[in-house]
Structures are given as C-alpha cells and as structure tokens.
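> Just a sequence and a predicted model for now, questions to come.
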Amino acid sequence: MENQLKQDIIIIAAASLAALHGAYIGNVTPIALPQMATVFGLSNIMQNWVTNIFLLTMAIFAIPFGKLCGKYGIKKTFLWSLILMLIGTIGTPLSNTIPLLFLFRIIQGIGGAGLCVDTILMITEAITTTNRGQALGINVSCVYIGIALAPVIGGILTYHYGWASIFWIMVPVMIINIILLLFIKDEWIKGANEKFDWKGSTIFAVGILLLIYGFSTLNTIQGLIITLIGIILLILFAKMEINTNQPAFDINLYKNKKFLSSNLASILSYIATFVVTTILNYNLQYIRGFNTEITGLLLIVTPLMMAIVSPFSGKLSDKFDPQKISAIGMGIVTIGLLLIIPLNKTTPLYVIIISMFLQGIGYGLFASPNVNTIMSSVPPKDTPMASSAVATMRIIGQTASVGILTTIFALIMGNVIIKPSNFPGLIFSSQITLLITTIISILCVLMCLIGYKSGDKLFTDSKRIDK
C-alpha cells in the first residue's frame, strides 16, 4: 500500500511537471513576439504563426498518439515525447532563420502532442476514480502554473537576456522530468494487438492541417477552398472510423451526450479564452508601451487564479456533477470577457485586471471538472481515445482562437508590420475578436448545461469494468 502510494505520487509529479513545462512552451512565445519580429523580420501574420505552428503540429498528432500510447505503452511514449520536446526546445533558440525556427517549433509540437495525451492518460490509468478528479485538478493546476510562469519568466528573460533565453530555462526542467519518469515501475498497454489505422490517421492529419491553415487565411478565396477541403476530409475520416473495426478514433463515443457536450464545451472554451492573452499582450506592449517585464507581471493574474482554483474544482467534481461546476465557471469567464470588449488605450488598467481575475477563477472552475467528465464518460478500454479527445479539443480550440485573430488581422489590417500608424487597426481587430470570443463563451455555458441535463451516466469505480 505504501509502495503504491509512492508510485502514485511519482506518477502525478511526472505528469504534472510535464504539463507545466508543456504549457509554458506553448504560451511563452507571445510575450517575446515583438522582439522575435525584430530579429526575424516577422509581419503581424507571421508572428501569430510562431504560436500557431506549434499548436497545429499538436493538433495533427494528438489523435494518432492516443492509439499509439495505448498500443506501445503510455510510459514509453511519454519518454519519447519528452525527448522530442527537449530536442525542439534546444533547437528553437539556436535557430537563425525562419524555416529553422518553424522546424524546431514543429518538433516541439510533436513532443507536446504526446505529452498532452500521456499526462492525462497516465493519471486516469493509475489513479482510482474516487480520487481522479483531485489528481486531474493538480495536473490542470500545473498547466496553469506553466501558463502563469510563461509571461512572467518570459517577460523578465526577454527584457534582460533576449528571446532565446525563454527556451533555455526549460531544458534542465525537461531533463529532470525524464529522470523522474524512469522511477515509474508500471507500464500501461491497451490494445497491443490492435492494428494501427494509418489510413484514417493520415486523412485526419491532412484534414486538420488544411482546416486550420485554411481558416487562418479565410479572407482569401484560396483559404476558403482549403478550409472546405479540410472539412470534407474530416467528414470522410468520421465516416471511415464508424465502419472500421479498429479505428484510430472511435466516433461512436460521441453517442454519449456527456462525452459529446463536454468535448464541445472544451473546444468552445479554448476558442473563447486562449487568444485573450495575445490580445492583452499586444495592448500592453504596443498600445500602452509597457516593456516585456511589466507586461509579464500583469499577465500573471489569469493563470495564477486558474492554478489556485483548479485543484479545488477537481476535488469538487469527485462529489458533485462536474458539468454543473463547469457551467458556473464559464459563466464567470463570460462576465470577465464582457468587461474588456471595448479594450483600447484608455481602458483603465484596473478593469483589465478585474477581467483577468474573473477569467482565472471561472476557467479554474471549468477545466478540471470538464476533463473529469470526458475521462469518466467512457469505459476503461477507451480511455486512450478519450485522452486524445481532450488533447485534440484543446489544441484545435487554441489554434482556432489564434486563427480568428489572424483572420481578423488580415481582413482589417492586412499583412503588415505592427507600428504606430497601424495601432487603430490593431485596437479595432482586438475589439472584434473579443466580441466574437464572448459570444462563444456563452455558447460554452449552454453546452455544459445540455450535458448536465442529459440522462447519460459517468463511470464510477463499480462500473469501470474492462471488456
């Protein structure tokens, strides 16, 4: 019993540390984008792609990784994901051209996709459902600690030591994570004898690539065509998976209304909230003229509140209906977003801080219970696919969130270098984006309530029987 407790602690620690540095890597670039734009000569559109290329790569690999993790071992794929993340994190600051910069961001994205799937899946497999919500709450809290550290550490390091330092600081953390993982004795393999659906995975990868890339250029005819082709391929993927005995992803899982509603709520929540940090960063640095150090300290408010609230909301979701808690959380997020729709140079700083405070509390209440709903609404044999769904919804939502801003930039500002003469366009683009994300946040609340009122049940310990 004591040895198992030690293993559980190591498992939660390894998964949570990976969640922390994965979140940091995914969220640290916006604070350094103005400096990176100067070094690499990046336009406003290309700046967004420094973040987007990482997220896009994660979106492509998240579904295949769910199947691969179960087939070849969760711990083994976790280790290789960490190694890829380490290689990408070393290579990114060594890049001296835009193609090299994007190449190593892609390598980081492949590793990040594996970590997104493995961290949640390992906790789900190792921790009993009576304590799973609390364990997932700790994991989600570390995600937000990583997000909180990103603008603060990134801002200070960029200001004093340059943009490359924001990546170097994570190298020893990743090495420690690899060492910690080696102390885990157990391995979890699910579906070792199942064939990997290469055809379905390839169609999904191409479809999601075209959808996200096309969406980012939706203001052009070419972008519209690419987006439509991406949608058609994803529909084809769904139809293929329904008729496949060993699918890359079991579409039938979405017949469960709790699984469906919580996944839709997840993607809507990320669309509504992820881009807000980028918008506030642009407002603070470009419009108000704050340096990266001050900007980073201000941007800590939202993720810090998320990190504080998430463990408690995760524990609550073990006792009360998690989707009810999620709905309350996204309601608070919506109020926070409403406050900053008219964001401009004269918006009082205290209004921005109150908005970030509300968003942090609200999303902290939403995230852990929503993940718990997704992972608890499927039988044990399908947890790898459920974990893939968590990662995929997160990544698609984040990418779509940045894609909305990129599209609005293209429509209102064009592909330009951000400078004072373009500040009015930057402000208007931000306001339009915030209006859209607020509406999406309201839709997320409704989706949580739909799932809460559904008759489908969550799997408890007594019901979680492997088939």
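Yes, it's here. Treat the numbers as computed from the prediction; the structure is a model and nothing was measured. Numbering: from 1, shown residues only.

> Every contact and neighbour count from this point should use C-alpha atoms.
Noted.

> List the contacts of stretch 351-362.
With contact meaning CA atoms under 8 Å, 6 or more residues apart in numbering, stretch 351-362 is reached by 298-299, 301-306, 309, 328-337, 339-340.

> how about that stretch: buried residues?
Residues of stretch 351-362 classed as buried: I352, I353, I354, S355, M356, F357, L358, Q359, G360, I361, G362 (neighbour count, 16 or more other CA atoms under 10 Å).

> Just name the closest of these to V416, please.
The nearest member of the buried residues of stretch 351-362 to V416, counting by CA to CA, is I352 at 26.8 Å.

> which element follows the strand or helix carrying that closest one toward the C-terminus?
According to DSSP states H and E, I352 maps onto helix 349-376. Downstream of helix 349-376, the first helix or strand assigned by DSSP H and E is helix 383-412.

> Mind giving me the packing neighbours of that following helix?
Applying 3 or more CA pairs under 8 Å, 6 or more residues apart in numbering; DSSP states H and E, we find helix 383-412 packed against helix 44-72, helix 98-126, helix 198-216, helix 257-282, helix 349-376, helix 423-453.

> Wait, I294 touches I153, no?
No: using CA atoms under 8 Å, I294 makes no contact with I153, being 10.9 Å away.

> which one of these two has more residues nearby?
With neighbours defined as other CA atoms under 10 Å, I294 and I153 compare such that I153 has more, 23 against 16.

> residues touching that one, list them.
Contacts for I153 (CA under 8 Å, 6+ apart) come out as I166, G296.

> K463: neighbour count?
10.

> where does it sit relative to G230, distance-wise?
Remark: distance between K463 and G230 (CA to CA, to the nearest Å) = 38 Å.

> contacts for stretch 325-337?
Contact partners of stretch 325-337, identified using CA under 8 Å, 6+ apart, comprise 269, 313, 317, 354-367, 369-370, 434, 437-438, 441-442, 444-446, 448-449.

> relative to helix 257-282, how tilted is the helix or strand I147 falls within?
Under the criterion DSSP H and E, the helix or strand holding I147 is helix 129-161. Helix 129-161 and helix 257-282 are oriented at 20 degrees to each other (axes from the mean of the first three to the mean of the last three CA atoms, to 10 degrees).

> and the residue nearest to D186 when sequence neighbours are not counted, what element?
Closest residue to D186 in three dimensions, ignoring its sequence neighbours and counting by CA to CA, 6 or more residues apart in numbering: K75, at 8.0 Å. K75 belongs to helix 74-94 when assigned by DSSP H and E.

> tell me the angle of the helix holding I147 relative to helix 98-126?
Helix 129-161 and helix 98-126 meet at an angle of 160 degrees, taking the same axes, to 10 degrees as the criterion.

> okay, now the one to match up with it:
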Amino acid sequence: MTLTYKWLALLIASLGTLGGVLNGTTLLIALPTIMIALNTTLIGVMAPIIVYMLVTTITAPLWGRAADLYGRKRLYLAGLVLFTLGSLLCGISTDIVQLTGFRVFQAVGGSILIANSTIIVTDAFPRGELGRANGILSMILAAASVVGPVLGGVLTLIDWRLNFYFNIPIGLAALYLGVRYLREPTLPRLGAERFDYAGLALFTIAVMTLLVYVGVGVVPGFLSPVMLATLGIFLVSLVLFVRRENSIPNPLIDLSLFRIQIVAFGQLSVFLNAIARGAVMILLILYFQGVRGLDPLTASILIAPLAVGLVIMGPVGGILSDRYGSRSISTIGLVISLVGLAGLAVIRYDTPYTWIALSMFVNGMGSGLFASPNTSAVMAAVPPERRGITSSVRALLNNLGMVISMAIAMPVLIGSVSMDQIMEMFVIGGMNMPIPVQEAVTAGITFAFAVSTLLTVPAVIASALRGAEQRADLHHEAEGPQRA
C-alpha cells in the first residue's frame, strides 16, 4: 500500500522528534554511569542536561521564524543533520566539557525538529483530520517516553555511549525520507522580510535572566540585591522586546497573533499546564529512588503508567476534538489531569503502589486529552506562513513552564529535610532511613504535588475561555499541489 503524502509527513515528523524524546529519557538513566566514566561530579554531570534545556528554550522562536522565512523542509533537514552529528560527537566525548559542548549541537538540532514537526503535520493534514494526526504524534512520543528509560537501562549496561549512538540510524532514516518525500508548502520569504536580530538579542537576555532568577534565586534569596538586579534586567529587556516587536514590520515573534482568542488562551493554557506538570516526573523519580529506595531502572518501570495514560488518550483526544471541538475536550483533559495530581498529593511513604499507579495513569490520560486538541486548534487558527512562529512559541512556553515548575518544586523538597539526609537516602536506600525522615521527604514531594494541583486550576480556566474553532486557511487541501 502506497502512503499518501500526509502520512509520509507524519512519519518523517515522528522520526525526527523520536530521537530527541528517547535521548532525553535514556540519558537520565545513564547519568550515574557517565559521572563515574568521565570522572566528574553530580553538578558536572547535570551540565549537559541543563545546557540542552537552555538552548532549546532560548532558540525556540528563532527556528519557528526561520521556518517561515527559509522554508520548513530545508530547516527540518538541517535540524536532522545537526542532531545526528551532535549525537555522534557526544558519543565520542572523552570528558564532561566535551560532552557539554557537543550537547549544544544536539540541542540546536533538537530545537529545530521540535519547532517544525507540528508545522509539517499541520500543513499536511486537512482540518477534519488534524486532531487525529496530532494525537498519533503525541502517542508516538509518549510511547517513546515509556520505552526510553528501559532502553536507557539496557544500553547503559552495555556502554553508556550507546545512549547517543542509537540516535544516528534514526536520524539518517528520517533524513533520507525527508530529502526524498518532504514537500515545501509555502514559498520562502527571506527576500521580502528581514530577520529581527535585535529582537532575538533582547529575547535571549529576557529568557536567560528569568531562568536565572527563578532557578537560582532561592540560594541568595529572591529579594537579595543581585537577584533584584537580575529581575530588573529581565523586566527592562522584556519591555524593550515587546515595544520593538510591536513597532517593526517583521518581528521575531508576531505578537498580533495573540489577538486571536483561541491562540492567546490556547498558548496560555500550555504555559500554565507546563508549570503544573513540569516537575511531576522528577518528583516521582525522587520518590521511588529516594523514599522507596529502588534502583533507577525499576523506578522508571514503575513510573510507566504516567506515559501509558498519555499513549492511550493522545489519539483519542485528537479524534474527539475533530468531532466535538477542541475547547471542551482539552478543558476536560486538564480537569482529569488535576484529579490525577490530587491523587499524588495525598500519598505517603508507604502508600500502596496501586493508588500511585492509578493517580499517574489518570494524570497521563488528562494530559493526552489536552495536548493534541489544544495544539491542533492553535495551529489551525493561524495562516500557514505564521505557523512556524506559532509552533515555536508553543515550544518556548512549554519549556519555560517546565523550568519554572522544577524551580518551584525543588526548594519545597529541599526544605523538607537537610541536603545531607537526602543524599544519605539515595546512598543507603529510603527504606533504611528512619521513618520520620521518610515521612518528611514524602511530605515535601506531596506538597509540591499539591502546588501542581492548584496551578492546574488557572490552566483549566484559560482553556475554557478560548473561542470557537477557527481555521485560517479554510481552503487548505493537504493533497493538493505543493512544491518539492
């Protein structure tokens, strides 16, 4: 059976982002082994993770805008080359400095792929099938998050470098298919529009200072002089950025898109939901590996219900949104996610796993119902030539929300017991610690879950306030003539 273009586009988009998702989950399992192999510290081995997150967050709007100017196909292929090359370089690293530097290549390529995969799918599918397509894409990526930790455990047992090398065949396969089959749905507009380099500089300063304030401020104090100065730089650069974007003809981020109600509230709900759920995975890992004293591979398997719920409901949410509209389905999804978080907020150090698994599964189901309908509605509401920046803003808000979520959760957890007790718990196992310590650490984790539950409420409200379904290109035909 010959695949039509829309399904080929979905396959290529899925392969391109699959490597990035798998790499993120497999690498977490390999961190202790990498720390020993490269003779570094815990802080040192976290540097490649942090660098990857910072680069993907800061460059998100750059690639969306570049896709609108240069074309989706050529930029997506460039992303595949950079990500695959970065994976090879990471695999041959001999020290932590090299690994951190080469992760920049990976991050740039991964950021391009994430920013463009949704655009490619949106361009390829008609409105009535877009929810299902994004649901399938969400399901594939969610499945990767289930398989990733187990795969990482197996690869690490053989050689930690395989956690990078396995990206190479995936990247080469996607590159071959992309070169041969991917189409260019819009004409590049580089000659007609100028790139906003000054806006990019202001945006980078604003994002960096915000991340420093939120992520580091707890150490010297958020009201300390240095942190207040950092906050001041963020506010000034943000004001200057907004003024510039509203005053030039070809801005880096077209803020006028937020005048579209469904775009404004859809993107806001993405940001708020990311703040609510961003720390969920790491909190669960800390609970199972710390309080319960389980090894990383076992812990990753026990966390699987979270992703399984997303795998099941991702395509279901897309199909339902095609039939009933995105507002009701995505809002219901957030409500279900809230219920799952509330279940996690009441666990104890000795809570039966069945309750924890059910709560994780419900939370994953809610996330699956929310994600694909919301993405489809936002992307379909903007013209094809503005989908690049719309998708990248979505990726930016999602990444930024997750960073803020972890910045909120970690001080809460660390404040529950001393750092020495937390480190000792990971060394000797939580179940071998005194019960008061187990209870204290669990209390910190559940309080963070309670905060996440409360933060989901404004996300529900934002989702419910979106407007009726819109399609910017009403005569869009996925199978029509397109430039190769």
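Noted; the coordinates are in hand. This one's a predicted model, so the numbers in the text were calculated from it and none came from an experiment.

> still on that earlier bit, buried set for the helix holding K75 of the first structure?
Using 16+ other CA under 10 Å as the test for burial, helix 74-94 of the first structure gives 74-79, 81-93.

> same check, this time on stretch 2-22 of the second structure
Within stretch 2-22 of the second structure, the residues that count as buried by 16+ other CA under 10 Å are 5-6, 8-22.

> what's the answer for stretch 225-234 of the second structure, then?
For stretch 225-234 of the second structure, the neighbour count (16+ other CA under 10 Å) marks M227, T230, L231, I233, F234 as buried.

> Same question for stretch 246-266 of the first structure.
Across stretch 246-266 of the first structure, burial judged by 16+ other CA under 10 Å covers 247-251, 253, 256-266.

> Tell me the counterpart of T453 of the second structure in the first structure.
Per TM-score structural alignment, the equivalent position to T453 of the second structure in the first structure is T438.

> Surely that match touches L339?
No: judged on CA under 8 Å, T438 of the first structure makes no contact with L339 at a distance of 9.9 Å.

> which of those two has more neighbours?
Higher neighbour count among T438 of the first structure and L339: T438, with 24 against 18, using other CA under 10 Å.

> give me every residue that touches T433 of the first structure.
I404, L405, I408.

> Need the counterpart of the first one in the second structure.
When you say that, I think you mean I404 of the first structure. Aligned partner of I404 of the first structure by TM-score structural alignment: I408.

> Which residues lie in contact with the match of T453 of the second structure in this structure?
Contacts for T438 of the first structure (CA under 8 Å, 6+ apart) come out as A272, T334, L337, L338.

> Pull out the buried residues from those.
Taking 16+ other CA under 10 Å as the criterion, what is buried in these is A272, T334, L337.

> measure the aligned residue in the second structure for the second one to R348 of the second structure for me?
Per TM-score structural alignment, the equivalent position to T334 of the first structure in the second structure is L338. Counting by CA to CA, the gap from L338 of the second structure to R348 of the second structure is 19 Å.

> Equivalent analysis for G290 of the second structure, please.
13 Å.

> So for those two, which sits in the more crowded spot?
Ranked by neighbour count (other CA under 10 Å), G290 of the second structure and R348 place G290 first, with 27 against 19.

> Tell me which residue of the first structure lines up with that one.
Under the alignment (TM-score structural alignment), G290 of the second structure pairs with Y286 of the first structure.

> Please name the residues that touch the residue minimising distance to the centre of the first structure.
Centroid check for the first structure by CA atoms, centre = their mean gives R394 as the closest residue, at 4.2 Å. Residues counted as contacts of R394 of the first structure (CA under 8 Å, 6+ apart) are S266, I267, Y270.

> Please say which position in the second structure L316 of the first structure maps to.
The alignment partner of L316 of the first structure in the second structure, by TM-score structural alignment, is L320.

> gap between the closest residue to I450 of the first structure other than its chain neighbours and D456 of the first structure?
Leaving aside its sequence neighbours, I450 of the first structure sits nearest to S261 (CA to CA, 6+ apart; 6.9 Å). Using CA to CA, S261 of the first structure is found at 11 Å from D456 of the first structure.

> Same question for M170 of the first structure.
42 Å.

> Which one's more surrounded, these two?
M170 (17 against 14).

> what lines up against the more buried one once you look at the second structure?
By TM-score structural alignment, M170 of the first structure lines up with N167 in the second structure.

> tell me the contacts of the closest residue in space to that match that isn't next to it in sequence?
By the measure of CA to CA, 6+ apart, the closest residue to N167 of the second structure outside its immediate chain neighbours is G19, 5.5 Å from it. Going by CA under 8 Å, 6+ apart, G19 of the second structure touches N167, I170, G171.

> any idea which element G19 of the second structure lies in?
Element membership for G19 of the second structure, per DSSP H and E: helix 5-37.

> Name the residues that touch stretch 59-73 of the first structure?
With CA under 8 Å, 6+ apart as the test, stretch 59-73 of the first structure has contacts from 76-78, 110, 113-114, 116-118, 187-194, 196, 201, 204-206, 208-209, 248-249, 384-385, 387-389, 391-392, 395-396.

> hang on, the earlier thing: got the contact list for the match of G290 of the second structure?
Contact analysis of Y286 of the first structure by CA under 8 Å, 6+ apart lists K419, F423.

> Need the three-state assignment for it.
helix (DSSP: H, G, I helix; E, B strand; the rest coil).

> Over to H475 of the second structure. Which of the three states is it?
Recorded secondary structure, H475 of the second structure: coil (three-state DSSP).

> mind checking how far it is from P126 of the second structure?
As judged by CA to CA, H475 of the second structure and P126 of the second structure stand 9 Å apart.

> Ok, A377 of the second structure next?
Counting by CA to CA, the separation of A377 of the second structure from P126 of the second structure is 12 Å.
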